[in-house]
Structure formats: C-alpha cells, structure tokens
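J.: sequence first, then the predicted structure, then my questions.
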Amino acid sequence: MAFLQKKTQGITGDWNYRKELMAMLSEEKYENFTFATAFASENGVNLLEEQLVKVGKNVTVFVGVRNGVTTYQAIIKLLSLGVKVFGVDTGSAAKIFHEKTYTGSNSDEAIVVTGSGNLTRGGLVANIESGTLIKCDLTNINDEGYYQQCMEQLNILVHDYHRNVYQINDVVMAGELLANGILIDEKKAKPRTVKGTSKANLASIEIPPMKTFVEKTGIQKSEKVAETEGNYLLAVPDETNSEFNVLNFEKIWRSKELTERDLNIPTNAGTNTTGSMLLKKGAYDINQQSYFYEEAFKELTWTPGAGNKDKFLYAEAHFDFLIDGVFIKGHELVLKHDPRTNTKTYLQKQPMTHLLWGAAKPLVAKRHLLEEIMTIYKDQNNPGKYLIKIEAEE
C-alpha cells in the first residue's frame, strides 16, 4: 500500500525538493526517472548535477517551453548530462504546461514527488513550496494504478500532441528554439517587472522578509549578464495607461547589510539620527574616499555650500525607490562630499560622501529593512536620475 507524506519547503531545514530529488537519483534500486516541470533554469539543473552526471542516461525530463522562463542554458546542461529532454510547447502564450511531478521506479516499487517545485533554484531550495511524497508498491494493484496514471498522462501528451511535445535532441535544436523565442537566454538582461507601485506619502505598511530555511548548497549560482555587466532593466507600470515603461539602469554601488545608522533608525528614544547615510565601500572594492564623487556621481553638478559649509561640495539628484519589490516614485535628494585631503577623517581613510535622506527618510527609516541590501543604480537614459533598491537576499 502507498506510503504518503506531505512536505513544505522552507518551513524547516529538514526537507526541500533538491534533497528529495538528490536522494531519489542516488537510490541504486531505481532504474528509471521521469521529471515533469513547468520551468527549468541552469541554476536549477546545477543543483542536481552531482547525481544527474551519474544517472542522466536513465532520466527523462518533460519541461515547459514558450513560457518566458525555461532557458536555453538549462536545456543544453541537461543534454550534456545525458538526459532525454522533451519540450512541452502549447503553441500559445495564453496557457502553459504547469506540471511538477518527479518519479523514480523499478519493476517492484516507485516513488512520486508532486507539488509546486520547479527545476529552478527557487523551486528546489529557495521558495516556500509544497510537496507530497508517494511511495508505491507496484505489486499492489492500487499503487501500480496510480503510478501508471502518472506515466500515461505524460505519454498521452507525447502521442496525442506530437507537434507540441517534441524531443530536443541536441544543442543545435536547442539553439533553433532559442532563435525562435521558444527558449530564453538567461545570459541576456531581462526586464524585472515590479510587484507593485506606490507613492512616497502612501508607502506605510511594514512587512518584514520571511526568514525561511534556504539550504546553503555551496553550489555557485550562474551570474546573469544583468549583474555582470551592470545592466538592470525594470518594467514599471505607466500611471496614465495600462502599459509598462522599461527603465534601463546601470549598477553603481551595493551595500552590505543595512544598519540602524544607515537607515536613520534611532537605537533608543534618546538617540538623534544624522539624517544621512555615509557611503562606504559596501560590497565593492573601491576607494571609498573618492569613488562616489569622481565616478559614481561624476555627471552631477557639484557646488560649494553656503557660509561655513563652503568647504563641502553638494549635488542634487532624483532618486526613485524599489523597496521589497514595490516601485515608489521618489524625491530630489542631496549628496554631500568633503574634498579636503588634510582632515583627520581623510587621513584615517574614512568615507567622505554622504547621501542626505531628506524627504525620503520616512521611506527608509523602518526596522523591517534592517539587514537587507541596498543597491544604487543610475538611469542610463535620464542623466541625474537614480534608483535605490532595497531588498532581502537569500
């Protein structure tokens, strides 16, 4: 009789799709494996590579294509591991193949893992995903019937929709699918569609990021060109119509985990905040004393301050915000730089540039943003405009 277990990825560190599929693939008793998934990415395949390289010739993968997610890189990686790959192509953008079922079997028993996890990094380790494990005794008529249903429904797709469900035989065919837009190239910058929009005076709800369990696999993620070349494409809804505006940004700086001082959050009731963020090295290997003035914000007009502030240089720029996936039209903010090279601060190699939060302080002075990461981008099409992205990272 079948043995069933319900699992949820991310709630504890005990179970995720990667661990389950790796255990399945490493079971010497299973002779054949069939995976059916809506989406596949190279990072997802990489998470299973250690076992796929050993048993790939016994694995068949049905994967949705023409969905804007499954990538050329994922397909050629699977092929390189000896996996037989079928693309499930509905021939339409209006519906997609959305299956997520993974099986291993021999003549006497089978295991079926079905739920919500795709063959992507998110689906295998990072997202909160649901899964059900069904261990089938194939000598039992009911168990065998259930397992055969899993297999037959895929076979029906192959035989009844032979023009839509096709084997991707080699890299050449994968390249043709890429050239025809049926697979996407994950090495090309793809616009990120914002999760929502708000206004600076309305963005008041504070929801902290969920601290779920994400396995530290030690397997390095493949970098996308959007990060390696600094391009960041953002699709933002137009306020006047139903269209999206695609904004093209270049990454110029990235912080480490944000602190109370960075975000101007008082540590206690008697603490006075500075009203600004000191721009430091962050995650970059830069000269923190000159980088922001001479490189990151060099196109701005810097002018001396008035009166006793004339020793500092000031520049104004427009900063929009992308906070936890929500795009917020921002404010004109001021940058302050100390160009002097004979001060104690300079001689101690301390940072010399501040971002004054000004009217944007209510947007950032929120405790749920602590330990998140800030990235600053400059708009490549609109000089003097910038984007500040703040979000948690897994």
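T.: In hand now; what should we look at? Numbering: from 1, shown residues only.
J.: only C-alpha atoms for contact and neighbour calcs from this point on.
T.: Fine.
J.: need the contact partners of stretch 64-78.
T.: 37-45, 63, 84-85, 87-93, 96-98, 170-171, 174-175, 177-178, 181-186 (Cα atoms under 8 Å, 6 or more residues apart in numbering).
J.: list the buried ones in that stretch?
T.: 64-67, 69-78 (16 or more other Cα atoms under 10 Å).
J.: and the residues you listed, which of them are in helices?
T.: Residues of the buried residues of stretch 64-78 located in helices (DSSP state H): 72-78.
J.: which one of those residues is nearest to residue 122?
T.: residue 74 (14.2 Å; Cα to Cα).
J.: now the helices for the stretch 51-200 of the chain?
T.: 72-80, 121, 141-160, 171-179 (DSSP state H, counting those that start in this stretch).
J.: those helices: which one's closest to residue 377?
T.: Residue 377 sits nearest to helix 121 of all the helices of the stretch 51-200 of the chain, at 25.5 Å, using Cα to Cα.
J.: which elements pack onto the closest one?
T.: Applying 3 or more Cα pairs under 8 Å, 6 or more residues apart in numbering; DSSP states H and E, one finds that helix 121 makes contact with no other helix or strand.
J.: returning to that earlier point: what is the nearest of the buried residues of stretch 64-78 to residue 364?
T.: Distances from residue 364 to the buried residues of stretch 64-78, taken by Cα to Cα, are shortest for residue 69, at 32.4 Å.
J.: distance of the closest one from residue 184?
T.: To residue 184, residue 69 is 7 Å away according to Cα to Cα, to the nearest Å.
J.: let's have the helices of the stretch 51-200 of the chain in CSV, adding distance to residue 12.
T.: Converted to CSV, those look like this (distance: least, Cα to Cα, whole Å):
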stretch, distance to residue 12
helix 72-80, 28
helix 121, 17
helix 141-160, 29
helix 171-179, 37
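J.: let's bring in a second one:
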Amino acid sequence: MSLIILLLNLLQNYFVMNFKIIGLGSNLDLENSLGNELIQIFESHEYNKVHIITAFSSLSAVNGIISLSKENKISDLTIITGIDQKGTSKEALEELLNSTAKSYIFYNPSNIIFHPKIYFFEGIDKIKVIIGSSNLTSQGLFQNMETSICVEVNKNEDLSLIKDLTQNFSSLFDLSDKNLKEISKELIEELSKLDIIPNEIDRKRSYSKSSIREKNNREKIISLFPKRKSAKINQKFKKSKFIESISDIEEDIAEVDFLDNNKEEILVWKSSALKERDLNIPTGKNTNPTGSILLKKGETENIDQRHYFRDEVFNNLDWTKDKTHNHIERALATFKIIIEDNEVGLFTLKLSHNTDIESVTYKQKNSMTNISWGKAKEFIAKPELLGKKIELFKKEDLFILKIN
C-alpha cells in the first residue's frame, strides 16, 4: 500500500483533479474492478503505449492483456513481472515470451520482495496511470478485495506527478535495472530447474484455500466467517491454453461456486488402475498415444460398459452424429479436474460414442465410449499418475473427475 500513500501525497501536492478510486471493495454490485477498467482503457483506442509493472503474473491474466493489446493494436507493450514467492507461473512467462510484448523478469536474490503494481498508459494527448494492490492475475484484477488509484493527465498540463513516478522507478521504465532480465526460453528453463518459478498448477495450489485440512473444517470455518459472493471474471481473462472458457460457469481458482451449492455429488464411475494408454504415455512400439481414455467398467459394479456411459452418465448431453462416420456420436461436457486433491481447472472435453451394435467391439463387450483429453492432456500424461484411479462424480450437468 506504500505506493498508494505516495500517490495520495503527490495528488495533494499537485492537486490533480482527474483521478478516481477503482477496485473491488465490499460492494460487488459496483463491478468496479481493475480488470474491467483495463478493458475499457484498451478498447478506448486512446493509448498506443502500455507499460505494466507487476509483482505476480498468472497465465490467464497475461493471456487477457496480450489479447487486448493485439485486438486494439497497441504498438508498444512492455510487461515487467516479479517472480517472488512463486507468484508467477512458468506458463505465464512462456505466454509472454511467445507474444509481441517486450517482457522482463525482475528478481532480487535477497529477502527483499519486488511488489509494485503499476499500469501506465500513454497516448498522443494524455497519460493514464493506475497504481494499487492488484497483481496481473485474474483474481487480482477481478475478484480479490483490492484498491487502486487511477490518474489521468493531459500532456499540456503539469506533468510533475508523472515525472515523480517515472523518476522513482526510472530503472524500470528505461529498462536499465541490473536485476531486470529479458524473458527467454533459456531463462525460463533455468528458473524452473532452480525451483524459483512454479507451473500453473502449483501456483494455484500455493494460493488456494482448498487444502484438505480446511475442507475438513469447512462448516466450522463458515460459521466463523460466512462465504461471500465472488465477482465475475471477464471472459477475456478466463481463456488460456489449458482452461476452457465456459459462458455459464464462473471460475474461481480457490474454489468453484458449483462445488459449494446444495446439489449432491454422485459417484458414477470408478476406474481400474490407470495405465499408459489411459494417460497417453507412450512406452513402446505397441503403446500409441491416442489422446483419449476408453470408459471401461473398471471397479464399477453391475453396469454394461457398452451402454452405461452414453445412456446413463452422459445421457443429458447434446449428442450429434459425426459427419464422416454416421455410427459415431459426439458431445461436449464440462469437467472439473482434480489431481491428488489439487484443483487443476475447468475443461470442455469431447466425448465419442460408437453406436454400431454389429461391430466386433460391441459383440466382444468392449468399451464403446471415450473421452478425449484435449487441452487437459498436459496435466494427465504424467508417469506419476500410473496406477492411480479415476473417480467420476456427476453434479447436475457438471462432472468432477478426481485422480487419486
């Protein structure tokens, strides 16, 4: 909060009139998040230069900023992110590397933490600066209780405030700081090997309140501190290379609302011990990564695996015939995937069902239904999951897939 105090003092000194408070407080109905403010700024087309300095970055938020910059033809985008306290993921850095942004990492190996949050926009006629508590993460921009001050200054007015800001952080604006390193593939790999940056799953895990201990004490905790409604994350900041955006589901990294409603989770299937083919891990000439898992009987009793999944588990999905193979039906379903008690995210996965009852597969009573892992594959194809089992729960039209 020291940056906010600094800015308030500067405002008093220079009496800048065009400023406002933004951020989520106790009134969620205001929809007054920094994320929504950033979207409006980008889409205003009034600025061509953007300079972001943030302590932490997540994949979804970086993806949102990059998309906004591309859609609105920002010619000059610079993003500096810290990596302290495992607050920035490897995937977020890779997203920055693969973008057109000039991207840098700031890191100090001492105990001093890099903690600023500055969003600087410059156009032909004016400059807009936002300083506050929100990191470049989807929760920080849309859901956490955060506060920021937004200041707009015309270039023909007194720019003392802007000069004070850029001088205080001069080495981060002119990119001369010795602790700044331009993001590269080699740097990312080295930081990953040194265990300084986590993958996106571990980043979420470290900031999640969904620990086993807390889940076991959930009723007691809620009796002390009641649940609060979460604000919505804009769709632009929910899309990522591994988390599908679903229009009628609002995702919260720490917890998903549908898991906390009064509907019961019903166990509909338990697999046998997972093998290489199930997890798409090729081990030899006879093991091909198909990208999918066949839904077999497993440890679920009294079912016919040829019909059970299509006719009972996934019967309410919108099934359509494949245009090329008329005996194949396709459908999409929403899955929340949890691996060893760690929530990975929400995925829209494709299901396929073979309706040909004259086929050899059917007559041999083999599985006729499969799930394609799609963008979840990078979390599934892990040797450490061999021998574990899947439990599939149904909760209305949503499915929870747990691997333990």
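T.: Thanks, I have the structure now. Predicted model, so just to flag it, every value in this text is computed and none were measured.
J.: buried subset of the contacts of stretch 64-78 of structure 1?
T.: So, by 16+ other Cα under 10 Å, the buried ones in those are 37-45, 63, 84-85, 87-90, 96-98, 171, 174-175, 177-178, 182-186.
J.: sorry, back to before: out of the helices of the stretch 51-200 of structure 1, which comes closest to residue 204 of structure 1?
T.: That would be, of these and by Cα to Cα, helix 121, which comes in at 31.7 Å.
J.: which residue numbers in structure 2 does that closest one align to?
T.: Using TM-score structural alignment, helix 121 of structure 1 corresponds to residues 138 of structure 2.
J.: tell me which element the most centrally placed residue in structure 2 is part of?
T.: For structure 2, the residue nearest the mean C-alpha position is residue 60 (4.2 Å; Cα atoms, centre = their mean). Under DSSP states H and E, the secondary-structure element containing residue 60 of structure 2 is helix 59-71.
J.: other SSEs contacting that helix?
T.: helix 34-43, helix 90-97.
J.: who's the closest spatial neighbour of residue 374 of structure 1, skipping the chain neighbours?
T.: Residue nearest to residue 374 of structure 1 in three dimensions, not counting chain neighbours: residue 390, with 4.5 Å by Cα to Cα, 6 or more residues apart in numbering.
J.: distance of that neighbour from residue 96 of structure 1?
T.: Taking Cα to Cα, one finds residue 390 of structure 1 at 32 Å from residue 96 of structure 1.
J.: nearest spatial neighbour of residue 148 of structure 2, chain-adjacent residues omitted?
T.: Using Cα to Cα, 6+ apart, the closest residue to residue 148 of structure 2 is residue 132 (3.8 Å).
J.: now do the contacts for that neighbour.
T.: 1, 3-4, 117-118, 146-149.
J.: check residue 16 of structure 1 too.
T.: By Cα under 8 Å, 6+ apart, residue 16 of structure 1 lies in contact with 8-10, 124-125.
J.: just give me the match in structure 2 for it.
T.: That one, residue 16 of structure 1, aligns with residue 33 by TM-score structural alignment.
J.: check residue 71 of structure 1 too.
T.: Under TM-score structural alignment, residue 71 of structure 1 pairs with residue 89 in structure 2.
J.: right, and the helix or strand after the lengthiest strand in structure 1?
T.: If you go by DSSP state E, structure 1 has its longest strand at strand 244-257. Following strand 244-257 of structure 1 in sequence order, the next helix or strand is helix 260-263 (DSSP H and E).
J.: that next one - contacts with which helices or strands?
T.: Helices and strands touching helix 260-263 of structure 1, by 3+ Cα pairs under 8 Å, 6+ apart, are strand 276-278.
J.: show only the entries of the contacts of residue 132 of structure 2 found in strands.
T.: 118, 148-149.
J.: redo those as a markdown table? Include neighbour count and distance to residue 238 of structure 2.
T.: Shown next, in a markdown table, are those (neighbours: other Cα atoms under 10 Å; distance: Cα to Cα, whole Å):
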| residue | neighbour count | distance to residue 238 of structure 2 |
| --- | --- | --- |
| 118 | 23 | 22 |
| 148 | 22 | 22 |
| 149 | 19 | 25 |
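J.: can I get these in TSV including distance to residue 398 of structure 2?
T.: Formatted as TSV, these follow (distance: Cα to Cα, whole Å):
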residue	distance to residue 398 of structure 2
118	39
148	36
149	39
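J.: between those, which is closest to residue 256 of structure 2?
T.: Among those, and counting by Cα to Cα, the member closest to residue 256 of structure 2 is residue 148, at 26.1 Å.
J.: show me what that closest one aligns to in structure 1.
T.: By TM-score structural alignment, residue 148 of structure 2 lines up with residue 131.
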